[in-house]
Each structure stands twice: as structure tokens, then as C-alpha cells.
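A.B. asks: Make a model of this:
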Amino acid sequence: MAVGRRLAGLLWAGDVVLIEGDLGAGKTTLVAGLAEGLGVDEPITSPTFILMRTYPGLLSLTHADVYRLETLAEVEDLELTAAAADGVLAVEWGTAIEQWMPDSHLVVRLTVEDDERRLVELEPHGSWSTRALQEVQQ
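C.D. replies: Okay, here's the model as predicted:
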């Protein structure tokens, strides 16, 4: 959750964060940290069955889970980038739809090292390549 809080301080309106990791790797926990850092007061739950939920905060946070989506039409029906145009979009299992996301986005990969530790890898694309990611990696 601490990584999510720190990452939230670097986010701008319109940013897209695609989150990858095995089941139980901490994707929703990372989004909860983003939410806390963005001033969201509501508890964050996985949107696996509702697909997408938007939370108000300093910047709105749209949290999506695309694990069950199979076609471009299903992705387009969600209108993910439009839903988050004035806020931040965080997508669990997001690399499955990466080709349909804006060129500028951040991929966060979570790998379970043990019950208490996760390896967090950041993969910047577009303008993220020149942003202050070293602050998050400290």
C-alpha cells in the first residue's frame, strides 16, 4: 500500500496505470494505496464482477478489472479512458488491453516474493518515461 500512496503523488489527471500480477499479488491493495494518496475516503474493493468503479478524491480514481473481458468491443463498451479523463485510471490485469490504452501509461508489475513482500516493477511508456519514477523506486 505504501508504494501506491507514493505513486499517487506523481499522478496527474488523465493518467493510466495498468497493474499486473498473479492472483493474490496485491493489485487491489496497490489501488487502495493509490486511493489513499489521492484522498479517496471510501474503502477499495476489487471490481471483478462490476468491472469498473469510480471514487471521488483530490483526483477521481476509476478502478477497473478487465480479467474477464475477451474482446475489443467489451473494452470499448466500458469507455475506460473517457471515464477517467479528469482523474486517474487504474486497471487490474491491464496489460491485456494495453494496445487500446493511451501511449502514455505506466505498467506496474507485482510479483509475490513471500507472504509479506512483493517485488514492484515499474515500466513507463510515453511521457512516463521522463517523469520522476526514481522517487517511487527509493
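
A.B. asks: contacts, neighbours, all on C-alpha from now
C.D. replies: Fine.

A.B. asks: Distance check, G21 against G37.
C.D. replies: According to C-alpha to C-alpha, to the nearest Å, G21 stands 21 Å off from G37.

A.B. asks: So these two - more neighbours on which side?
C.D. replies: More crowded of G21 and G37, by other C-alpha atoms under 10 Å: G37, with 23 against 18.

A.B. asks: Let's compare: structure for the following, please.
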Amino acid sequence: MESRRYALRTIAVAALGGIAGCQGLAGQGSTNDEVDIRAGPRGHLEYDPEELTVSVGDTVVWGFPSENHNVCCVPADSDLADLPAGTEPFASYGDGEPLETVESGETYEHTFDVPGTYVYVCTPHEGAGMTGTVEVRDPAE
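C.D. replies: Take a look at the predicted model:
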């Protein structure tokens, strides 16, 4: 009888621990439910998803679940960054600070008003291939 109680208690503790662990891990690796793209998820040098398609006027939110990443769509700061002609470059950092990164848990957002393909990079990790693409479509077309 004692061994049965012990077994039941062990199962109950394990189940509660598993539930608590799931709740504790739910926020790990994500900033919130409102992000469209994660920069450096699980500590990887990537954006997730790497490609995203949105409509003109949509706002894209990048979340930063890990440290030392940014968003750069400024051709003057990266040879890999590219955007449609006539559009304004954007970045998660201030002018002239391409190695400035976003704090873990923070977000950056940008509203896309011009259709086309936007290629952005994480400037500290562009050499490792940390790039992403946002395809902006005009729903009227």
C-alpha cells in the first residue's frame, strides 16, 4: 500500500512539474504572440520565418527572443540589404549604429507602404547568412 502511495505521489509531482515546466517554457524563445518574425529563435542565427508575404499597409513586427540581433534594410549599411526603388530604408537601430542590437524580449515594427521585395539582414550576423525577405503585395493588383 505504501509503495502505491509513493508511486501515485511521484506521478502527481511529475505531472505538476511538467505542467509548470510547460508554462515556464511557453514564454522562452518568444517575445509575445503579436510578433510576425522572430530574430534569433532558439539562439540560431536566423529569422523565423525567413520569408513573409504581406499586403501594402501591413505592419510587420519582429520579436527578439535572444540577444545580439537587429533588423537592417539599409543598403548603405549592408550590401545584402535591398528594397524597392524610391522607398525609405528602415532599421531597428539609430542612424550610423548598424551594430546596435535590440534587447532580448523587445520588438521592432515597420509598416510597408510600397509593394515589392524587401531583403533585410542582422548586421552583426550577415556574414553567417542571417537574412530575411518580406514580399509586399498590393491587394488591388
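
A.B. asks: Superposed, what's their TM-score?
C.D. replies: The TM-score (TM-score structural alignment, normalised by the length of the first structure) is 0.30; 78 aligned residues with a C-alpha RMSD of 5.5 Å.

A.B. asks: next SSE after the helix or strand that contains Y108 of the second structure?
C.D. replies: If you go by DSSP states H and E, Y108 of the second structure is part of strand 107-111. Where DSSP H and E defines the elements, the next helix or strand beyond strand 107-111 of the second structure is strand 116-121.

A.B. asks: helices or strands up against the next helix or strand after that next one?
C.D. replies: As assigned by DSSP H and E, the chain's next helix or strand after strand 116-121 of the second structure is strand 131-137. Packing partners of strand 131-137 of the second structure (3 or more C-alpha pairs under 8 Å, 6 or more residues apart in numbering; DSSP states H and E): strand 51-55, strand 116-121.

A.B. asks: Packing partners of the longest one?
C.D. replies: Counting contacts by 3+ C-alpha pairs under 8 Å, 6+ apart, strand 116-121 of the second structure is packed against strand 72-73, strand 131-137.

A.B. asks: For V60 of the second structure, which of those strands is the nearest?
C.D. replies: Smallest distance to V60 of the second structure across those (C-alpha to C-alpha): 8.9 Å, for strand 131-137.

A.B. asks: between that closest one and strand 116-121, what angle do the directions make?
C.D. replies: With axes from the mean of the first three to the mean of the last three C-alpha atoms, to 10 degrees as the basis, strand 131-137 of the second structure and strand 116-121 are set at 160 degrees to each other.
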